[in-house]
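**Student:** Build me a structure from this.
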Amino acid sequence: MATDKEEIVDWFKKLQDSICRQLEEADGEGRFREDLWEREGGGGGRTRVITNGNIIEKGGVNFSAVFGSAPDNIVKALNLPKSDFFASGVSIVLHPVNPMVPIIHMNVRYFETSPTEEGKVGTWWFGGGIDLTPHYVDREDAKYFHQQLKSVCDNHDHGYYPQFKKWADDYFYIKHRQETRGIGGIFFDRLGPDQEKSKEQLFSFVKDVGSIFAPVYTHFMNKNCGLPFGEKEKQWQMLRRGRYVEFNLVWDKGTKFGLDTNGRTESILMSLPPQANWVYDYQPTANSSEEQTLRLLKKDINWLG
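**Tutor:** Sure, this is the predicted structure:
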């Protein structure tokens, strides 16, 4: 039976449930609060936010499924004919207490349009990815992260990892700072009918990307949450969070899509950290761990080498 949107929505809901359970277990104290919401134009979602945990200071694991008449700005941005649309997905951002634990983001999503009144057929595609933003870049952690993603990609197509890794490097780039948001990961979009693979095969890949999230991040939670840190590291964490905010508000297409489709503002902006700092013309101490991290916030680094 062909994959339909009801099957996709059901799996996304189960993914949200599974990830929340695994994160709560790894954190040991934090619990998710759920808000159910409805979109005026059609659809809604389940926003789940965790705060003040042992390891996670603030995070969200959100599910949404929205539909209706596609807004004109979305039609123009996606180069689509005017039609009805349906979009569903799971989006996650986690900000840890300890600066030695990285920030992480994941999104898996599905989008489709209906046939138009003029007889143009509808279309569909999948998108998503996972990227990691360490406050301090550790090469071994980076290698582990990218190896996990490469293994998932290779199970479906050996061309995926180099293609989607490059896409992540280019996408998660803070142009006005000339630095990457973190160490990248994989990013993909518009995997649809023009691909050589079937809808079922593409959905299987998306499911494997979503399923690897919790094992990978709980690994970093368990490994790094006990590492020592002081006020200097906390101040650096606040500066790096500021960079995260800059990217999400200035460059992130998902944020813009959510706001342009009249999504729930609180759910869209849950990606922002609880606190962040901006220091005028900050310059790290020469040869410090902070300076070393800045040197590694570059595109096209082979973390597996």
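**Student:** C-alpha from now on. contacts and neighbour counts both.
**Tutor:** OK.
**Student:** Just the helices from the stretch 51-200 of the chain, written as ranges.
**Tutor:** Listed in chain order, the helices of the stretch 51-200 of the chain (DSSP state H, counting those that start in this stretch) span residues 72-78, 139-154, 160-171, 199-224.
**Student:** Just the buried residues of the second one, please?
**Tutor:** What that stands for is helix 139-154. Neighbour-count burial for helix 139-154 flags 141-142, 144-150, 152-153 (criterion: 16 or more other CA atoms under 10 Å).
**Student:** Any idea which of the helices of the stretch 51-200 of the chain gets closest to Phe111?
**Tutor:** helix 72-78 (11.1 Å; CA to CA).
**Student:** now the closest one: how far from the chain's centre is it?
**Tutor:** Centroid separation for helix 72-78 versus its chain: 22 Å, with CA atoms, centre = their mean, to the nearest Å.
**Student:** And stretch 20-29, by the same measure?
**Tutor:** That offset, for stretch 20-29, works out to 19 Å (CA atoms, centre = their mean).
**Student:** Mind listing what's buried along it?
**Tutor:** 20, 23-24, 26-27.
**Student:** do the same with stretch 235-250
**Tutor:** Buried-residue list, stretch 235-250, by 16+ other CA under 10 Å: 236-248.
**Student:** ok, the residue most central in space within the chain - contacts?
**Tutor:** In the chain, the centroid-proximal residue (CA atoms, centre = their mean) is Met106; its distance is 2.7 Å. Going by CA atoms under 8 Å, 6 or more residues apart in numbering, Met106 touches 90-93, 128-131, 210, 213.
**Student:** Just the closest of the buried residues of stretch 235-250 to Asp72, please.
**Tutor:** Nearest member of the buried residues of stretch 235-250 to Asp72, counting by CA to CA, is Asn248, at 22.5 Å.
**Student:** With distance to Tyr110 as extra columns, can I get the buried residues of stretch 235-250 in TSV?
**Tutor:** As requested, the buried residues of stretch 235-250 are exported to TSV (distance: CA to CA, whole Å):
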residue	distance to Tyr110
Trp236	36
Gln237	33
Met238	33
Leu239	33
Arg240	30
Arg241	28
Gly242	30
Arg243	28
Tyr244	25
Val245	25
Glu246	26
Phe247	23
Asn248	21
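**Student:** Alongside the first, I'd like the structure of this one:
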Amino acid sequence: MISKEQIAADYRDIQNEICQALEALDGKATFEQELWERDGGGGGITRVIQNGNILEKGGVNFSAVHGQLPDSVKRALKVEDDNFFATGVSIVIHPNHPWVPIIHMNIRYFEMPATDGHPPVRWFGGGIDLTPHYVIDADASYFHTHLKSVCDTYNSDFYHRFKLWADDYFYIKHRNETRGIGGIFYDRLAATDDISWEEIFEFSKALGRSFAPIYTELVNRNRNTPFGDNEQLWQYQRRSRYTEFNLVYDAGTKFGLETNGRIESILMSLPPTAKWVYNYQPQLGSEEERTLSLLKKGINWVA
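**Tutor:** Got it, this is the predicted structure:
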């Protein structure tokens, strides 16, 4: 069995690799780092990049925390013991360019020890999703095809299962629209007859290491596309939807707040500027209207 210490160490390596790649991609901004400790056990490394050539605000956070779960989290997880360990890497990047997409990724591991009459609880979770301000079909196809390749290396069923899961998870119910074009999402993934702990861990790391090449490609495709005030207003409108999802529905935000996590790290996913224009209506036939028409579940983006 892989130790929790090894999992945390490998996740820290992935945090380092991604930060180096993003600094190279931006070419100007560098990450600020803050080490923090959690009341109750553990801590993490928060890294934030701001005001770059293309990256307006982004965070690449690592945490490894332990202690006792609040009753509300125990009920949500349907467990009786309250001692836990959790480690992971969480990333959100907000570009300053409306034709460059927002991207989010998370890989995580959770465990609780065995207790009288109950086996230990161990699982991996994670996912990656893309939120374009403007949906570009070729970029969406590239993104999903790359994710399918990563999934297929470990299990031929992963991409289909996890893509459907992402469509359902990254959904803004009160707007009746998806947050973006989805991606993959999985939770409580444990060893079975079809896949071992080691293979799940390798899949988790492969997903983490897919982030830098995927986002580098998408940024470089679009960073020189011209835009004006109308496109930037639309970008701020789409950021407002992103904010609504993270504050209302996101499970990671809720877990962090309910386990006394560090507020700055938990809310680093929010954009620096967003706008809620009252009853905004895109022009008929516009790129904005087209994007709205594609924010729905069940689209097959793989060529």
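**Student:** TM-score of the superposition?
**Tutor:** The TM-score (TM-score structural alignment, normalised by the length of structure 2) is 0.98; 303 aligned residues with a CA RMSD of 0.9 Å.
**Student:** export the buried residues of helix 139-154 of structure 1 to TSV and tack on distance to Lys175 of structure 1?
**Tutor:** Shown next, in TSV, are the buried residues of helix 139-154 of structure 1 (distance: CA to CA, whole Å):
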residue	distance to Lys175 of structure 1
Asp141	25
Ala142	22
Tyr144	27
Phe145	24
His146	23
Gln147	27
Gln148	28
Leu149	25
Lys150	26
Val152	29
Cys153	27
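**Student:** State the distance from the residue sitting furthest away from the middle of structure 1 to Ile301 of structure 1.
**Tutor:** Computed with CA atoms, centre = their mean, the residue of structure 1 farthest from its C-alpha average is Glu118, at 36.0 Å. Per CA to CA, to the nearest Å, Glu118 of structure 1 is found 47 Å from Ile301 of structure 1.
**Student:** now do Asp157 of structure 1
**Tutor:** Counting by CA to CA - Asp157 of structure 1 and Ile301 of structure 1 are separated by 21 Å.
**Student:** Over to Val108 of structure 1?
**Tutor:** Applying CA to CA to Val108 of structure 1 and Ile301 of structure 1 gives a distance of 24 Å.
**Student:** Between the buried residues of stretch 20-29 of structure 1, which sits nearest Leu191 of structure 1?
**Tutor:** Cys20 (26.7 Å).
**Student:** show me what contacts that closest one?
**Tutor:** 32, 61 are the contacts of Cys20 of structure 1 under CA under 8 Å, 6+ apart.
**Student:** Can you check my assumption that it lies in a helix?
**Tutor:** Yes - counting by DSSP: H, G, I helix; E, B strand; the rest coil, one finds Cys20 of structure 1 located in a helix.
**Student:** follow-up on the earlier one: dump the buried residues of stretch 20-29 of structure 1 into JSON lines; add secondary structure and distance to Glu196 of structure 1 as well.
**Tutor:** Converted to JSON lines, the buried residues of stretch 20-29 of structure 1 look like this (DSSP: H, G, I helix; E, B strand; the rest coil; distance: CA to CA, whole Å):
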{"residue": "Cys20", "secondary structure": "helix", "distance to Glu196 of structure 1": "34"}
{"residue": "Leu23", "secondary structure": "helix", "distance to Glu196 of structure 1": "35"}
{"residue": "Glu24", "secondary structure": "helix", "distance to Glu196 of structure 1": "39"}
{"residue": "Ala26", "secondary structure": "helix", "distance to Glu196 of structure 1": "39"}
{"residue": "Asp27", "secondary structure": "helix", "distance to Glu196 of structure 1": "41"}
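**Student:** mind putting the residues you listed in JSON lines, distance to Pro71 of structure 1 included?
**Tutor:** Shown next, in JSON lines, are the buried residues of stretch 20-29 of structure 1 (distance: CA to CA, whole Å):
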{"residue": "Cys20", "distance to Pro71 of structure 1": "32"}
{"residue": "Leu23", "distance to Pro71 of structure 1": "35"}
{"residue": "Glu24", "distance to Pro71 of structure 1": "37"}
{"residue": "Ala26", "distance to Pro71 of structure 1": "40"}
{"residue": "Asp27", "distance to Pro71 of structure 1": "40"}
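**Student:** tell me which of those is nearest to Glu38 of structure 1?
**Tutor:** Of those, the one sitting nearest to Glu38 of structure 1 (CA to CA) turns out to be Cys20, at 21.1 Å.
**Student:** And the alignment partner in structure 2 of that closest one, how far from Asp13 of structure 2?
**Tutor:** Residue pairing (TM-score structural alignment): Cys20 of structure 1 is matched to Cys19 of structure 2. Per CA to CA, Cys19 of structure 2 is found 10 Å from Asp13 of structure 2.
**Student:** Next: Val65 of structure 2.
**Tutor:** Taken as CA to CA, the span from Val65 of structure 2 to Asp13 of structure 2 is 17 Å.
**Student:** Looking at the two, which is more packed in?
**Tutor:** Neighbours were counted for Val65 of structure 2 and for Asp13 using other CA atoms under 10 Å; Val65 has more, 22 against 12.
**Student:** For the more buried one, which non-adjacent residue is closest in space?
**Tutor:** Leaving out its chain neighbours, the residue that sits closest to Val65 of structure 2 by CA to CA, 6 or more residues apart in numbering is Gly42, at 4.1 Å.
**Student:** Kindly tell me how buried that neighbour is, as a neighbour count.
**Tutor:** Using other CA under 10 Å: Gly42 of structure 2 sits among 16 other residues.
**Student:** Hmm, Phe62 and it touching each other?
**Tutor:** No - with contact defined as CA atoms under 8 Å, Gly42 of structure 2 and Phe62 do not form a contacting pair (11.3 Å).
**Student:** hey, where'd the strands end up in structure 2?
**Tutor:** 32-37, 42-50, 55-68, 83-95, 102-112, 121-131, 171-172, 177-178, 183-189 (DSSP state E).
**Student:** residues contacting the residue nearest to Pro71 of structure 1 when sequence neighbours are not counted?
**Tutor:** Leaving out its chain neighbours, the residue that sits closest to Pro71 of structure 1 by CA to CA, 6+ apart is Thr261, at 6.6 Å. Neighbour list for Thr261 of structure 1: 70-71, 74 [criterion: CA under 8 Å, 6+ apart].
**Student:** one more time with 10 Å, if that's ok
**Tutor:** Contacts for Thr261 of structure 1 (CA atoms under 10 Å, 6 or more residues apart in numbering) come out as 39, 41, 66-74.
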